[in-house]
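S.K.: Below are the sequence and a predicted model for it; my questions follow.
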Amino acid sequence: MAFRLAPTAASEGFRLEAHDTVGSTNALALDRARAGDPGKLWVVSKKQDSGRGRRGRVWATPEGNLAATLLVVTNAELRLAATLGFVAGLALADALDAVVPKGRIAIGLDGGSDGKNRFELKWPNDVLASGAKLAGILLESAILEGDRFAVAVGIGVNVVAYPKDLPYPATSLGALGAACDAETLFLALSDAWSENARLWNDGRGLAAVRRRWLARAAGLGGQVAVRIDGNVVRGTFETIDEDCRFVIRDDEGSVLTIAAGDVHFGAVASAQV
């Protein structure tokens, strides 16, 4: 099966550039933007040789996994454009719900979960299944002429394989018993993106995105540790604020708002992280 767009996405003017293998779908998308592409372009591949995660970390995409980047060209201020990562998380979770049979995935997040979501969203950019990282999202941007921004919304999903040498649990759809290939997942993702992007509405619908995101949030109300520039802050995960920043109440009762950091839940939050 070849990669293809959902009919809803094609009817809304989205386009597709598919590859057997690439260096980085994000890098390719930004190259297209600098060359004048107007956006609404999906760049996808089942193999990526030089993918990146947050803070320059390597994100491996072996053959059969999904590397997908949507190029968004927008006049929205960069602060709002940065919240597209939350749109991406919702779209991917919706797509996974659509293509993975019910009963295949059981959430077991360290720290507790009521099990209402098979796929949960971990702030700021991960999708979890059974408490382990299934997917990561990375936004990269470039300034264009005319006060516009190009935003590469990169989405990497462990479909058939996952890395074993990580400091946190990871998994793949295959390891969880879900028979879904990268092409099928992308088809559902391109459909789910359209719905969630309409909700976001160039940032005007961010409050609605925030509500939807919180309904899928991993670890909400539980113990959390956040590593910020080498320091660790511990407390209770209370919410994300109107700008989608992480809000915790520390052990002394103070409320802290965090714009960037590495989050750990449950028993891991009580240990050294």
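M.R.: That came through fine.
S.K.: hey, let's count contacts and neighbours off CA atoms from now on
M.R.: Will do.
S.K.: Near residue 74, how many other residues are there?
M.R.: 17 (other C-alpha atoms under 10 Å).
S.K.: Oops, could you answer that again for residue 99 instead?
M.R.: 18.
S.K.: Against residue 120, how distant is it?
M.R.: 16 Å (C-alpha to C-alpha, to the nearest Å).
S.K.: Equivalent analysis for residue 214, please.
M.R.: 10 Å.
S.K.: ok, these two, which is more surrounded?
M.R.: The neighbour comparison of residue 214 against residue 120 (other C-alpha under 10 Å) goes to residue 120, with 30 against 18.
S.K.: Below is structure B, check it against A:
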Amino acid sequence: MHCLPALQFDWIHDLSLGTAALLVFATLAVFALLRGLLKMLWNTLGLCLAGFVAFWIWQHDLPPHSLPWIAPVAGFVVTLLLLRFAVRGLLPAPSDSESSGTGGKSGLSRLFTLLFSLIPTSAVCFLGALLLRHAGSLAEIQSFAQPDRTSDSAAFFSQLKQRIDELLPADWFHSVDPLTTQLRLDLAKLIVTADDPPPKAIPVLETGDIRELILADPELRQLAREGRYAEILRDPRLDRLLENDNLREVLRNTDL
């Protein structure tokens, strides 16, 4: 029993000074790699989180009746600064000796870096697809309301939204951006065209209680006349309208 520790640690005596130095260097390299990957991941996710905060503020019109872009931009900057201070506290800046170190990365470390970078890259791609899809939803409403005056950019974003929905399940986006569900989009289309409905919307608006429900709010009617589609889409009064089971059933059975 007393010889067991010696048996366990006999290999230490066989190490040369060069091998020990290589082990120490490899250990430090692994820690530096993990530290760099963690910092890259945190910075990228922080950028995505700041973008989502700005998007959420814009979605909910906070504070109400303010300039459209002031609050989202302020939310983005404040969130980014707070996260930057947090990451500096968790991951302090490297010293001069660390930053001046040389030595290329091995093939294995490069592969590990590439695989690990897929996480923030996926987050950035999803956020980009989310914003493009939201812009496409607004363009879809505009194209429905003004088919003869649809701009090239509106047509482009509307088609881009269709391509995104073909590639990715729409439910992935609805949990983050509930303003672009199909029922809400169809309701917004009916609101903006209620005064002069296209042929596809006439059967729905011929239903008396549905038409009265859609035309009941003068503020929504004014937004529709002014072409303020983004404000209509994020207006909380649409949530109350969609609580009507009859309206929801009609919208489900209507292809606008």
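M.R.: Ah, there it is. Just so it is clear, the model here is predicted, and its values are computed rather than measured.
S.K.: TM value for the aligned chains?
M.R.: TM-score of the superposed chains, computed with TM-score structural alignment, normalised by the length of the second structure, equals 0.26; 117 aligned residues with a C-alpha RMSD of 6.2 Å.
S.K.: Please, where are all the strands along the first structure?
M.R.: With DSSP state E as the criterion, the first structure has strands at 15-19, 41-45, 66-74, 119-122, 126-129, 132-144, 148-157, 223-228, 231-240, 246-250, 255-258, 262-265.
S.K.: for the helix or strand containing residue 213 of the second structure, packing partners?
M.R.: Element membership of residue 213 of the second structure, judged by DSSP states H and E, is helix 208-215. On a contact count with 3 or more C-alpha pairs under 8 Å, 6 or more residues apart in numbering; DSSP states H and E, helix 208-215 of the second structure meets helix 182-192, helix 202-205.
S.K.: and with 10 Å instead?
M.R.: For helix 208-215 of the second structure, the packing partners by 3 or more C-alpha pairs under 10 Å, 6 or more residues apart in numbering; DSSP states H and E come out as helix 182-192, helix 202-205, helix 218-225, helix 237-241, helix 245-252.
S.K.: Tell me the buried residues in that helix?
M.R.: 210, 211, 214, 215 (16 or more other C-alpha atoms under 10 Å).
S.K.: Please name the residues that touch the closest residue to residue 121 of the second structure other than its chain neighbours.
M.R.: For residue 121 of the second structure, ignoring the flanking residues on the chain, the nearest one in space by C-alpha to C-alpha, 6 or more residues apart in numbering is residue 44 at 7.9 Å. By C-alpha atoms under 10 Å, 6 or more residues apart in numbering, the residues touching residue 44 of the second structure are 38, 50, 117, 119, 120, 121, 123, 124.
S.K.: Specify the local secondary structure of residue 44 of the second structure.
M.R.: helix (DSSP: H, G, I helix; E, B strand; the rest coil).
S.K.: count of residues packed around residue 204 of the second structure?
M.R.: 19.
S.K.: actually residue 79 of the first structure, not the one I wrote
M.R.: For residue 79 of the first structure, using other C-alpha under 10 Å, the count is 10.
S.K.: ok, it to residue 151 of the first structure distance?
M.R.: Taken as C-alpha to C-alpha, the span from residue 79 of the first structure to residue 151 of the first structure is 12 Å.
S.K.: Could you check how far residue 85 of the first structure is from residue 122 of the first structure?
M.R.: From residue 85 of the first structure to residue 122 of the first structure the distance is 11 Å (C-alpha to C-alpha).
S.K.: Pull up the overlap in contacts between the two.
M.R.: residue 136.
S.K.: Tell me which helix or strand residue 76 of the second structure sits in.
M.R.: Per DSSP H and E: helix 70-90 holds residue 76 of the second structure.
S.K.: One more: residue 10 of the second structure?
M.R.: helix 4-13.
S.K.: List the contacts of that helix.
M.R.: Taking C-alpha under 10 Å, 6+ apart as the rule, helix 4-13 of the second structure contacts residue 20.
S.K.: Pull out the buried residues from it.
M.R.: Under 16+ other C-alpha under 10 Å, helix 4-13 of the second structure has no buried positions.
S.K.: Tell me how far residue 202 of the second structure lies from residue 55 of the second structure.
M.R.: 34 Å.
S.K.: which of these two has more neighbours?
M.R.: Between residue 202 of the second structure and residue 55, counting by other C-alpha under 10 Å, residue 55 is the more crowded of the two (20 against 15).
S.K.: Now do the contacts for that one.
M.R.: 49, 61, 72, 73, 75, 76, 127, 130, 131, 177.
S.K.: at 7 Å what do you get?
M.R.: Residue 55 of the second structure makes contacts with residue 72, as judged by C-alpha atoms under 7 Å, 6 or more residues apart in numbering.
S.K.: Can you say which helix or strand has it in it?
M.R.: Counting by DSSP H and E, residue 55 of the second structure is part of helix 17-59.
S.K.: quick one, that helix and helix 70-90 angle?
M.R.: 160 degrees (axes from the mean of the first three to the mean of the last three C-alpha atoms, to 10 degrees).
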